[in-house]
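K.L.:
No sequence on hand, only this structure:
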């Protein structure tokens, strides 16, 4: 790359983050290397090591860069729509990071105790489960669902189904699939 076209700042960072996800898709977490990321980003590996001492720190920053903020509290006043909104945020998050967050966790092999696990839990899985739980509590208070259905365990079911689909099937999670998770899995669990 000639000096006249050299990328810097935000442009270089975006190319590096794109390369992280491209490489995760191509080779997986275990075979991911700083050299591979540098080559895919068309930069030198020294540029990576100046900012990120390890691939875990680079992947963590890449995930933080693409992950949307946590979902807001349930707001529609109808449990089905609130649950659908929450699982849509989860799907959109998986799409934004190309499923890399869960691919990394699947391969990380630290029994759920790595830095990447913490990022995914704090930015993705826990906020979505919290919103689902809040939606269930609000629906129980309105008399829309069985009071005993407002549990964290039931709130975890929707995200578990979506993550399982992502890990085992891959591909796009359609709106119809999300509606099926809500209508065919969650709603029967909570109905009066």
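P.N.:
Cool, got the structure. Remember, it's a predicted structure, so these values are computed and weren't measured experimentally.
K.L.:
Please make it C-alpha for all contacts and neighbour counts, starting now.
P.N.:
Fine.
K.L.:
What segments of this protein are helices?
P.N.:
Secondary structure of the chain by DSSP state H: the helices cover 9-27, 34-41, 45-51, 55-66, 79-96, 100-108, 115-120, 126-142, 152-168, 175-180, 187-190.
K.L.:
Of all the ones you listed, which one is nearest residue 72?
P.N.:
Closest approach to residue 72 among the helices of the chain is made by helix 126-142 (7.3 Å; CA to CA).
K.L.:
Could you check the angle the closest one makes with helix 152-168?
P.N.:
Helix 126-142 runs at 140 degrees relative to helix 152-168, counting by axes from the mean of the first three to the mean of the last three CA atoms, to 10 degrees.
K.L.:
which secondary structure elements does helix 126-142 contact?
P.N.:
helix 79-96, helix 152-168 (3 or more CA pairs under 8 Å, 6 or more residues apart in numbering; DSSP states H and E).
K.L.:
Work out the gap between the last one and the centre of the chain.
P.N.:
How far helix 152-168 lies from its chain's middle: 12 Å, per CA atoms, centre = their mean, to the nearest Å.
K.L.:
ok, and what's touching it?
P.N.:
Residues from elsewhere that reach helix 152-168 (CA atoms under 8 Å, 6 or more residues apart in numbering): 87, 90-91, 99, 102-103, 106, 125, 128-130, 132-133, 136, 173, 181-182, 185-186, 189.
K.L.:
this is the other structure I want to compare:
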């Protein structure tokens, strides 16, 4: 589409959060359809109905794009006050990242993280790491 021509009939030009959400949705659709190894910036751009240059203005490569999509899709870590049964020295970034790493791994290899799996990650992995 030339710079001064209007968008296709029935289509509006997306920008900001609307465009970013469409791109993130396209990333997950591509991950589901072709997997991480075969995901390409071209494939994501086509799925999101945008140009490849739009992606490269925001993300240097597919790794950055997938990481950004995951960061927007996953819940923010919750700060839990330390109770008497927890070891204060266990409150490290490495321990905190263990749960997120498990969720990202599961999302990439098996699909969305269910509430039940999230509970298992907390109960079976995180709590044993921090308990006295």
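P.N.:
Cool, got the structure. Since the model is a prediction, treat every value here as computed from it, not as a measurement.
K.L.:
So after superposing, what's the score?
P.N.:
Put the two chains on top of each other and the TM-score (TM-score structural alignment, normalised by the length of structure 2) is 0.60; 115 aligned residues with a CA RMSD of 4.0 Å.
K.L.:
Of the contacts of helix 152-168 of structure 1, keep whichever come out buried.
P.N.:
Among the contacts of helix 152-168 of structure 1, the ones that count as buried by 16 or more other CA atoms under 10 Å are 87, 90-91, 99, 102-103, 106, 125, 128-130, 132-133, 136, 173, 181-182, 186.
K.L.:
about what we covered before: now for the helices and strands packed on helix 126-142 of structure 1, which one comes closest to residue 65 of structure 1?
P.N.:
So among those, helix 79-96 is nearest, using CA to CA, at 9.8 Å.
K.L.:
Pull out the buried positions in that closest one.
P.N.:
Residues of helix 79-96 of structure 1 classed as buried by neighbour count (16+ other CA under 10 Å): 79-80, 82-96.
K.L.:
As JSON lines, the helices of structure 1 with distance to residue 3 of structure 1 would be great.
P.N.:
Output for the helices of structure 1, formatted as JSON lines (distance: least, CA to CA, whole Å):
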{"stretch": "helix 9-27", "distance to residue 3 of structure 1": "13"}
{"stretch": "helix 34-41", "distance to residue 3 of structure 1": "16"}
{"stretch": "helix 45-51", "distance to residue 3 of structure 1": "15"}
{"stretch": "helix 55-66", "distance to residue 3 of structure 1": "25"}
{"stretch": "helix 79-96", "distance to residue 3 of structure 1": "31"}
{"stretch": "helix 100-108", "distance to residue 3 of structure 1": "32"}
{"stretch": "helix 115-120", "distance to residue 3 of structure 1": "35"}
{"stretch": "helix 126-142", "distance to residue 3 of structure 1": "44"}
{"stretch": "helix 152-168", "distance to residue 3 of structure 1": "41"}
{"stretch": "helix 175-180", "distance to residue 3 of structure 1": "46"}
{"stretch": "helix 187-190", "distance to residue 3 of structure 1": "59"}
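K.L.:
I'd like the distance from residue 77 of structure 2 to residue 70 of structure 2, if you could.
P.N.:
Going from residue 77 of structure 2 to residue 70 of structure 2 by CA to CA, to the nearest Å gives 13 Å.
K.L.:
quick one: which of those two has more around it?
P.N.:
Each of residue 77 of structure 2 and residue 70 has its neighbours counted (other CA atoms under 10 Å); residue 70 has more, 18 against 10.
K.L.:
Quick check: nearest residue in space to the residue sitting nearest the centre point of structure 2, chain neighbours excluded?
P.N.:
Centroid check for structure 2 by CA atoms, centre = their mean gives residue 70 as the closest residue, at 0.6 Å. Of all residues not flanking residue 70 of structure 2 in the chain, residue 104 sits nearest, at 7.3 Å (CA to CA, 6 or more residues apart in numbering).
K.L.:
Map residue 95 of structure 1 across to structure 2 for me.
P.N.:
In structure 2, nothing lines up with residue 95 of structure 1, judged by TM-score structural alignment.
K.L.:
now swap in residue 60 of structure 1 and tell me
P.N.:
The pairwise alignment with structure 2 assigns residue 60 of structure 1 to residue 67, based on TM-score structural alignment.
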